[in-house]
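Asks: can't give you the sequence, but here's the structure:
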């Protein structure tokens, strides 16, 4: 993972001089959100070291990277140790006492399930960090939340684009508006074991994409010689596609959702929990204006080319409008690079800014409700 820590967690630069993917494109790993958020927080203009003035208190703990370090350890005590040590330390700090941690928040660069192993389960997956009594008072920002949790909020996976200015974003938006899209729909991903509905849905999506070979491009990430790990090849595929299929995989959400939005490719969902019930701060509620939703029942009972039939049936003027709405989402789903030479008065509100505002608003609500402050 070491190379992905370069450039404030953005990873190695990609593209060369004169490339469309220069100079703000990086081979960013999808699990680097903790590092990226921390680096941006260090430069945040509203940061204060005086906790008595703070609306919220950020805890720079890399829960996801610690999880990865102990991923294969059979002894759960080793996996759980750092999280327990953290909350033990936090409870001793004077900042904890005012609200018992309810004004504290932290970021996890992995999905919620990785930190929700039941205390009675001594051989299961992940750690118990989010289930610790103290953790129930914290606010968690994560790339995928538990839909039943009260203190978790999903924020976008990192993409490859980390602009330094609004003008950079505008240039990219102009470019993908004019891109010639020759493929009706695309799926980039790997097969999953058919253990549950997620595996069944993905299998059906791949089958239908293959049966629509003239209109669908399937990029098989199970094949060694594939382009799934090549950011430029992947982006070019999405840029040439009208729709990008986003079935669940190991979990409900995918980083690919945000890569496709970045490419101006309209996402197609098969589960409400893949985006609509996740990223409520970053994507609008009017889901039909920027995406397509195909219920699982309709997918599995509608014939071998049901996806193609549905997508072909969408009028062109509606497709154009949906793509424009997707392109408008880009500023709020990318994590920009801090720019010390930003033009005076320029406001670049990115995924980070939206997330921090959401946290502060939520904590202010808790403070008013539970502590009766004006």
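Replies: Now that the structure is in, tell me what you want to look at. Keep in mind the model is a prediction, meaning the values are calculated, not measured.

Asks: can we go C-alpha only for contacts and neighbour counts from here?
Replies: Will do.

Asks: which parts of stretch 239-251 are buried?
Replies: By neighbour count with 16 or more other CA atoms under 10 Å, stretch 239-251 contains the buried residues 239, 240, 241, 242, 243, 244, 245, 246, 247, 248, 249.

Asks: what's the closest non-adjacent residue to the third one?
Replies: If you skip the residues right next to it in sequence, residue 241 has residue 183 as its closest partner in space, 4.6 Å away by CA to CA, 6 or more residues apart in numbering.

Asks: Second structure follows, compare the two:
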């Protein structure tokens, strides 16, 4: 943690999974995280982190580093000091909603990670119930392979189309199986949802 506290930027490449534990340790220390894959934070922790990831972190596509399109140090040095200061303040402001508060602290004005998660679940259940009453699904043509996209949709959007991060999550497929597997997955997801709704009636 001392190393994070004395650093402005903390590099957070993928580990055994998209997200390293040190990603959160660095933010708790007030260090600006530098991510190389959107799955490390932006698509997983949408309840706890702002959608506008550039306000608290730096994103450098991992392929840019592999292809040597620029050094990490050079890219980070191009960020104006004023912007770095604002980003660091934003990281510090995120700390309460990334940790579990001590119940003895009697927090009344700040929401911790648990409060944020509970409120997000309540909002989702409320939205699902409203959709059921109105006789519609939450999303149109839900595709499981694209599940990471749905949390990134703006209010009112019901279908996930092309996204600039598609190359990070797309898996190579044979020409013969590509379309059919996507279609069957979408069909399976829709049928699963319909069965769940029927069972609840």
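Replies: Done, it's in. Model, not experiment: these values are computed from the prediction.

Asks: quick one: TM-score?
Replies: Here the TM-score for the pair of chains, by TM-score structural alignment, normalised by the length of the second structure, is 0.63; 135 aligned residues with a CA RMSD of 1.9 Å.

Asks: what does residue 48 of the second structure align to in the first structure?
Replies: Alignment note: residue 48 of the second structure maps to residue 282 in the first structure; criterion TM-score structural alignment.

Asks: try residue 25 of the second structure
Replies: By TM-score structural alignment, residue 25 of the second structure lines up with residue 259 in the first structure.

Asks: That match reaches residue 237, doesn't it?
Replies: No: in this structure residue 259 of the first structure lies outside contact range of residue 237 using CA atoms under 8 Å: 10.7 Å.

Asks: So these two - more neighbours on which side?
Replies: More neighbours surround residue 259 than the other of residue 259 of the first structure and residue 237, with 26 against 23 (other CA atoms under 10 Å).

Asks: one step back: counting neighbours, what do you get for the residue nearest to residue 241 of the first structure?
Replies: Using other CA under 10 Å, residue 183 of the first structure has 18 other residues around it.

Asks: what does residue 231 of the first structure give?
Replies: With other CA under 10 Å as criterion, residue 231 of the first structure counts 20.

Asks: same check, this time on residue 67 of the first structure
Replies: The tally of other residues near residue 67 of the first structure (other CA under 10 Å) stands at 22.

Asks: try the one 10 residues further on
Replies: The criterion is other CA under 10 Å. On that basis, residue 77 of the first structure has 13 neighbouring residues.

Asks: which SSE is it in?
Replies: Element membership for residue 77 of the first structure (DSSP states H and E) is helix 76-92.

Asks: In the second structure, what stretch matches the very next helix or strand once past that helix?
Replies: Next in sequence after helix 76-92 of the first structure, counting helices and strands by DSSP H and E, comes helix 94-97. Mapped onto the second structure using TM-score structural alignment, helix 94-97 of the first structure covers no residues at all.

Asks: ok, now stretch 187-196 of the first structure?
Replies: Using TM-score structural alignment, stretch 187-196 of the first structure pairs with nothing in the second structure.

Asks: For the residue lying closest to the match of residue 48 of the second structure once chain neighbours are set aside, which residues are in contact?
Replies: Nearest residue to residue 282 of the first structure, sequence neighbours excluded (CA to CA, 6+ apart): residue 332, at 6.2 Å. Applying CA atoms under 8 Å, 6 or more residues apart in numbering, we find residue 332 of the first structure in contact with 282, 349, 350, 351, 354.

Asks: The same query, at a cut-off of 10 Å, please.
Replies: Residues near residue 332 of the first structure by CA atoms under 10 Å, 6 or more residues apart in numbering: 156, 281, 282, 283, 348, 349, 350, 351, 352, 353, 354, 355.

Asks: Filter these by whether they're kept in the second structure.
Replies: Retained in the second structure: 281, 282, 283, 348, 349, 350, 351, 352, 353, 354, 355, out of those (criterion both residues aligned by TM-score structural alignment, their matches' CA atoms under 10 Å).

Asks: Just the buried residues of the residues you listed.
Replies: Among these, those classed as buried by 16+ other CA under 10 Å are 281, 282, 283, 348, 350, 351, 352, 353, 355.

Asks: just to revisit the earlier point, surely the match of residue 48 of the second structure is in contact with residue 328?
Replies: No: counting by CA atoms under 10 Å, residue 282 of the first structure stays clear of residue 328, with 11.5 Å between them.

Asks: list the residues that contact both of residue 259 and residue 237 of the first structure?
Replies: The contact sets of residue 259 of the first structure and residue 237 overlap at 231, 244, 265 (CA under 10 Å, 6+ apart).

Asks: Reformat those as a markdown table; add distance to residue 373 of the first structure and secondary structure.
Replies: Shown next, in a markdown table, are these (distance: CA to CA, whole Å; DSSP: H, G, I helix; E, B strand; the rest coil):
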| residue | distance to residue 373 of the first structure | secondary structure |
| --- | --- | --- |
| 231 | 49 | helix |
| 244 | 47 | strand |
| 265 | 46 | coil |
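
Asks: any idea how far residue 141 of the first structure is from residue 84 of the first structure?
Replies: Counting by CA to CA, to the nearest Å, the gap from residue 84 of the first structure to residue 141 of the first structure is 19 Å.

Asks: Comparing those two, which residue is more hemmed in?
Replies: residue 141 (27 against 17).

Asks: Same question for the host helix or strand of residue 187 of the second structure: list its buried residues.
Replies: Per DSSP H and E: residue 187 of the second structure is located in helix 178-200. For helix 178-200 of the second structure, a neighbour-count test (16+ other CA under 10 Å) marks 186, 189, 190 as buried.

Asks: Which parts of the first structure are strands?
Replies: Read by DSSP state E, the first structure holds these strands, from start to end of the chain: 57-58, 104-108, 139-142, 152-154, 183-189, 216-220, 241-246, 266-269, 292-293.

Asks: Out of those strands, which one sits most buried?
Replies: strand 241-246 (a mean of 27; mean count of other CA atoms under 10 Å).

Asks: buried set for the helix holding residue 77 of the first structure?
Replies: Going by neighbour count (16+ other CA under 10 Å), the buried part of helix 76-92 of the first structure is 76, 79, 80, 82, 83, 84, 87, 90.
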